[in-house]
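1. Predicted model follows, preceded by the sequence.
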Amino acid sequence: MTATLLTRDFSHYVKDVDAQIAHLDLAVEGVSCAGCMAKIERGLSAMPDVTRARVNLTDRRLAIEWKKGTLDPAQFIDRLAELGYKAYPFEPVRAELDEADRSKFLLTCLGVAAFASMNVMMLSVAVWAGSDMTQDTRDFFHWLSALVVLPCAAYAGQPFFTSAFRALRARSVNMDVPICIGVTLALAMSLVETVNHAEHAYFDAAIMLLTFLLAGRFLDQKMRQRTRAVAGNLAALKAETATKFFGADEIREVPIAAVEPGDIVLLRPGQRCSVDGEVIEGRSELDQSLITGETLHAQAERGTQVYAGTLNISGTLRVRVAAAAEGTLLSEISRLLENALQARSHYVRLADRASRLYAPLVHAAALLTMLGWVAWGASWHDAIVTAIAVLIITCPCALGLAIPAVQTVAAGAMFRSGVLLNSGDSIERVAGVDTIVFDKTGTLTLPELDVVNAGSVPAEVFNLAGRLALASHHPVAAAVARAAGAKSPLAEVVEEPGQGVRGFVGGHEVKLGSPAYCHAESLANEILSQDPEVSVVAFSRGSSEHYVFAVRQRLRPDAASVIAALQKQGIAVEMLSGDREPAVRHAADALGISVWRAGVKPADKIARIEELKRQGRKVMMVGDGMNDAPSLAAATVSMSPISAAHLSQATADLVFLGNELSPVLAAVDYSRKAMRLMRQNLGLAIGYNVLAVPIAIAGLTTPLIAAIAMSGSSVLVMLNAIRARHAGQGD
């Protein structure tokens, strides 16, 4: 009989980061704390050719990157098994079902533990109150407590026992190990005491400890689910299929993977768009609120850009595909949001290191406490009870939750305000910012040009100029076409490079282009003398009619109020722009920015940022465009609009959505609030242990009080972290 060799092929789940690096997402079971995250990341990062290993505690996902062709993905699963964790390729639907099952199981365990706690507490009260109770009656109540608690603890403690066993099997410890030792010792001691007819037993302490721990873990699970729902809502916008044209009249519904750039797809009313592209036929309204941040419906017509995830409201559209599947704006936002939920600051790393040291310290403290009490003359019984209290009260759950809880809540809140994190410690760096340097074009202004003197041009002339502008590729001409709402270009239009376009309407020659080309220099000079920062494009009909359109980028609608709010918070604001001096001066005056420079080259921006940093300033650079990438990298922290060139987005630590500048202010407010809460949580966690450990070692607390104190500290830390959902200056 021939043996069959079982092979595991995970190539379907591997993605290419670039020509050298491969990426794989794995779902990992049993990840419950910062210590688990650090253990997994260290274990995988130690493998040769692994360039990145990052655990997202929110959805228990492990992202691994390695040099192509050097490792088999199955090796990662084997390595995780050695560390004590079961893993499998991450699939969103399966992960969502697993999380729902886990929440249901935790709630069931909590219900069982709470039921047992209520019943055993009533029995305990009967023992405490019965000062004249006979020995037989007390034994009966103790055995009855054991009958209730032991099976309930065996069931309700499964989340902790399973995790601890997995860690011990991998020859390591995690936060659940001291919990399980404390519960097991308390139950064992209680059983021994009951057998020996002792006056006290600790069944109530053991089951109450499990109840409080399960309540904290369930609250933590629900908080993570709520934050993960932000990413889930975004993922739900991704349509899995598209209606693709295979000819003039034949359409088929195909998987999105079968759609390529250049294809034509049909978008019906009520459908989510599955691609990025340009409308080539049809009219409708689009809801783009979750993609661009705009709450008003956008008009869609020929030439309109559409994005995956937008909802088509009314009409039918034909769209020429520019990007599909992983190349869309929605995919880029999803990637940035994943980075936000995986973000790891200096404080998180500090808490991780402390959590790793905690388990051995807790065990050592409990052992030394027991031996110390015995050496002091206490009985083994009393010494063990005191050691159990030390094990329970020193569990580092609060410390492990202190920073990740705030980071998770803050990242979700910032996303709802239109801010996406692209760097692990960006919250920490933004919180310390005292100077913000803005680029002008595409940052303080909207990306698209707008005609500012449309009201002075007759409607009939404006419409004709717009139709003529459709034949030109110049951005200023495109602004005229867009402002005029032009739908169909004129026939037989000739473009003369560097000058403009011309055609014939009603026997008259019409031209659109430079003022010299249209013989409108005097009119153009008059407009430029009044408003020097505008760009001009001229239109002529015949030899007697001449018009000039003034075109410029509009400031973002809330730019002035955001700049004022930043300055009110004591943040210095500067503007560095490569644009002409009149345009920059006009924007600076309108926004109340006193420090500005025009005609600035990329090297000059870097020099100014370095000068500010030498002065001790913490500089945020907010810029858009290819030439801003070096200055974004030079700043303490950087931010770009989602419309920025891809290079700028890759360089920026944060990205913001929509046409408003308010996300910049939101980033500062949320980051400062998050940093205050992180410090508070660290203070609460450390302060709790500084106070609680000596009390427990001194034997001044019982295992039950220790359980209440330890669980209370974890719940307090989580409740404080939830405050990061709302930005504000007060604590």
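-> Structure's in. What do you need?
2. all contacts plus neighbour counts: C-alpha atoms, from now on.
-> Noted.
3. Find the helix or strand that the nearest residue to residue 175 once chain neighbours are set aside is a member of.
-> Once flanking residues are discounted, residue 175 sits nearest to residue 359: 6.1 Å by Cα to Cα, 6 or more residues apart in numbering. Assessed by DSSP states H and E, residue 359 sits inside helix 346-375.
4. residues of that helix that come out buried?
-> Along helix 346-375, these residues count as buried under the neighbour rule (16 or more other Cα atoms under 10 Å): 347-348, 351-352, 354-356, 358-360, 362-363, 365-367, 369-371, 373-374.
5. Following element in sequence after that helix, please.
-> Helix 346-375 is succeeded, C-terminally, by helix 380-393 (DSSP H and E).
6. The helix or strand that that next one is followed by - contacts with which helices or strands?
-> Heading C-terminal from helix 380-393, the first helix or strand you meet, by DSSP H and E, is helix 397-416. Secondary-structure packing of helix 397-416 (3 or more Cα pairs under 8 Å, 6 or more residues apart in numbering; DSSP states H and E): helix 34-45, helix 203-235, helix 329-341, helix 346-375, strand 419-421, helix 662-697, helix 703-722.
7. Need the winner for burial among the ones you listed.
-> Of those, the one with the most neighbours on average (mean count of other Cα atoms under 10 Å) is strand 419-421, at a mean of 30.
8. Below is an additional structure, to be compared with the one above:
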Amino acid sequence: MSCCAPGTEAVLDDVMSSEELWLASRDLGNGSRTLELGVPAAYCGACITKIESALRQRPEVEKARLNLSTNRVSITFRDEVDGRRSDPAAFVSTIAGQGYQAHLFQDMAEANDALRNKLLIAVAVAGFAATNIMLLSVSVWSGADAATRDLFHWISAMIAAPALVFSGRFFFASAWNALRHGHTNMDVPISLAVLLSYFVSLWETIHSGEHAWFDATTSLLFFLLIGRTLDHLMRDRARSAVLGLARLSPRGATVIGVDGARDYRPIDDIRPGDRLMVAAGERLAVDAVVVSGESDIDWSIVNGESRPMPALPGDRLLAGTLNLTGSLTVEAGAEAKKSFLAEVITLMEAAEGGKARYRRIADRAAQL
């Protein structure tokens, strides 16, 4: 249940044009393209259903899939519909219509660290308030006289109020955003429960009532924040596994031309049949076959074996493996997006986005 925190992406609403979005998309062939957008405010099953359903209703969209671990929605769409080129900016507007900002996905590590720190501080504040109010409540439960009881209730109210505003802002902001767009999410009942318990307790305190529930209010907030913080940390760990694999892929490679000239190209510009030079200490950018040279290759990313294996002309090497000793000339066998490393990353993201039976039940309940 990671909270609605903006990432370090470029906001599309005012900055990114349709042409820039089109260039950010990737051609899949057969008249289809795919575009990935960051949706940092998505955090629950209801968010997935709303965003995916809204996108799939568009005639040009073939498939839409939201991954909560990476907070990214992957949209597969047709180049043209009825002879007109598809406008990727319409996807941003569709997502915005559901109450979520869409961004071009970039590195979110710094934003995640900032959100984690904010959540931890909020947990500490709520825990401090809950502990101190509970101490005052024990005295009330033990049979304090009316004057002492009223005094302790007022002190509890003053402790709970700033804790409620500071630590509960994650739930309140999300609930208000959902209601503003005409639907609910799981933070709406949470916010109602916390606010109602506080104001009912305050009403009882003003009228010298015997019972108040400030301890329950702050304790509920404390435990809910613990759950949200743990969920954020687990998602961050899952996201780090994917990003760790992605970092193993080089940004480019040295291509050997027909005339022997060497040209460093970005990884997306490497095509099957290109001859690449792989120096000692470099990782392979794409799946390839050794043309000349001999070396030792670290295959630990593939099979977990730390012992290097020899590479000879004719041997097939996979993207992400590490060249250890000698220089090699290899021939690219596939594009980067179809390499072994890209397939592993895709499978990991698909596994994170998969839904178990009980999670599907919870998602349906969240939509009610």
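-> That came through fine. Worth saying up front: this structure is predicted, and the values here are computed from it rather than measured.
9. Need the TM-score between these chains.
-> After superposition, the two chains reach a TM-score (TM-score structural alignment, normalised by the length of structure 2) of 0.87; 350 aligned residues with a Cα RMSD of 2.4 Å.
10. would you turn the helices and strands packed on helix 397-416 of structure 1 into JSON lines with distance to residue 278 of structure 1?
-> JSON lines is the format used below for these (distance: least, Cα to Cα, whole Å):
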{"stretch": "helix 34-45", "distance to residue 278 of structure 1": "43"}
{"stretch": "helix 203-235", "distance to residue 278 of structure 1": "22"}
{"stretch": "helix 329-341", "distance to residue 278 of structure 1": "13"}
{"stretch": "helix 346-375", "distance to residue 278 of structure 1": "43"}
{"stretch": "strand 419-421", "distance to residue 278 of structure 1": "25"}
{"stretch": "helix 662-697", "distance to residue 278 of structure 1": "27"}
{"stretch": "helix 703-722", "distance to residue 278 of structure 1": "41"}
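11. So for residue 12 of structure 1, which of these sits nearest?
-> helix 329-341 (18.7 Å; Cα to Cα).
12. mean per-residue distance, that closest one to structure 2?
-> The superposed helix 329-341 of structure 1 is, by mean Cα distance after the TM-score superposition for structure 1, a mean 2.1 Å from where its aligned residues fall in structure 2.
13. Who are the contact partners of the corresponding residue of structure 2 for residue 24 of structure 1?
-> Counting by TM-score structural alignment, residue 24 of structure 1 corresponds to residue 35 in structure 2. Contacts for residue 35 of structure 2 (Cα atoms under 8 Å, 6 or more residues apart in numbering) come out as 21, 24-26, 74-76.
14. same thing but at 6 Å, please
-> Contact analysis of residue 35 of structure 2 by Cα atoms under 6 Å, 6 or more residues apart in numbering lists 25, 74-75.
15. So residue 20 of structure 2: helix, strand or coil?
-> Here residue 20 of structure 2 is helix, with the state taken from DSSP: H, G, I helix; E, B strand; the rest coil.
16. which residues does residue 522 of structure 1 contact?
-> Residue 522 of structure 1 neighbours (Cα under 6 Å, 6+ apart): none.
17. Counterpart of it over in structure 2?
-> Using TM-score structural alignment, residue 522 of structure 1 lacks an equivalent in structure 2.
18. What segments of the stretch 401-550 of structure 1 are helices?
-> Secondary structure of the stretch 401-550 of structure 1 (DSSP state H, counting those that start in this stretch): helices located at 426-431, 459-469, 475-484, 521-530.
19. should've said structure 2
-> 18-24, 45-56, 89-97, 109-141, 146-167, 169-180, 187-206, 214-247, 300-303, 340-353, 357-367 (DSSP state H).
20. In the shortest one, which residues are buried?
-> Pointing back at helix 300-303 of structure 2 there. Result for helix 300-303 of structure 2 [16+ other Cα under 10 Å]: buried residues residue 301.
21. and residue 654 of structure 1, how many neighbours?
-> Counted with other Cα atoms under 10 Å, residues neighbouring residue 654 of structure 1 total 26.
22. Could you verify my assumption that it touches residue 641?
-> No: applying Cα atoms under 6 Å, one finds residue 654 of structure 1 not in contact with residue 641, separated by 8.6 Å.
23. Identify the contacts common to those two.
-> Counting by Cα under 6 Å, 6+ apart, no residue touches both residue 654 of structure 1 and residue 641.
24. Distance of the nearest residue to residue 347 of structure 1 once chain neighbours are set aside relative to residue 344 of structure 1?
-> Of all residues not flanking residue 347 of structure 1 in the chain, residue 403 sits nearest, at 6.6 Å (Cα to Cα, 6+ apart). The gap separating residue 403 of structure 1 from residue 344 of structure 1 is 9 Å, by Cα to Cα, to the nearest Å.
25. more crowded one of these two?
-> residue 403 (31 against 22).
26. Pretty sure that one sits against residue 678.
-> Yes: applying Cα under 6 Å as the test, residue 403 of structure 1 and residue 678 come out as touching, 5.4 Å apart.
27. who's sitting farthest from the centroid in structure 2?
-> residue 145 (52.5 Å; Cα atoms, centre = their mean).
28. What lines up with that one in structure 1?
-> Checking TM-score structural alignment: residue 145 of structure 2 goes with residue 133.
29. same question, residue 271 of structure 2
-> Using TM-score structural alignment, residue 271 of structure 2 lines up with residue 260 in structure 1.
30. Same check on residue 92 of structure 2?
-> That one, residue 92 of structure 2, aligns with residue 77 by TM-score structural alignment.
31. Nearest residue to that match in space, please, no chain neighbours.
-> Leaving aside its chain neighbours, residue 77 of structure 1 sits nearest to residue 87 (5.8 Å; criterion: Cα to Cα, 6+ apart).
32. what's the counterpart of that neighbour in structure 2?
-> Residue 87 of structure 1 maps onto residue 102 in structure 2, by TM-score structural alignment.
33. Run a quick check on that match versus residue 39, I expect a contact.
-> Yes: at 5.0 Å, residue 102 of structure 2 counts as touching residue 39 under the criterion of Cα under 6 Å.
34. Of those two, which one has the most company?
-> Each of residue 102 of structure 2 and residue 39 has its neighbours counted (other Cα under 10 Å); residue 39 has more, 30 against 26.
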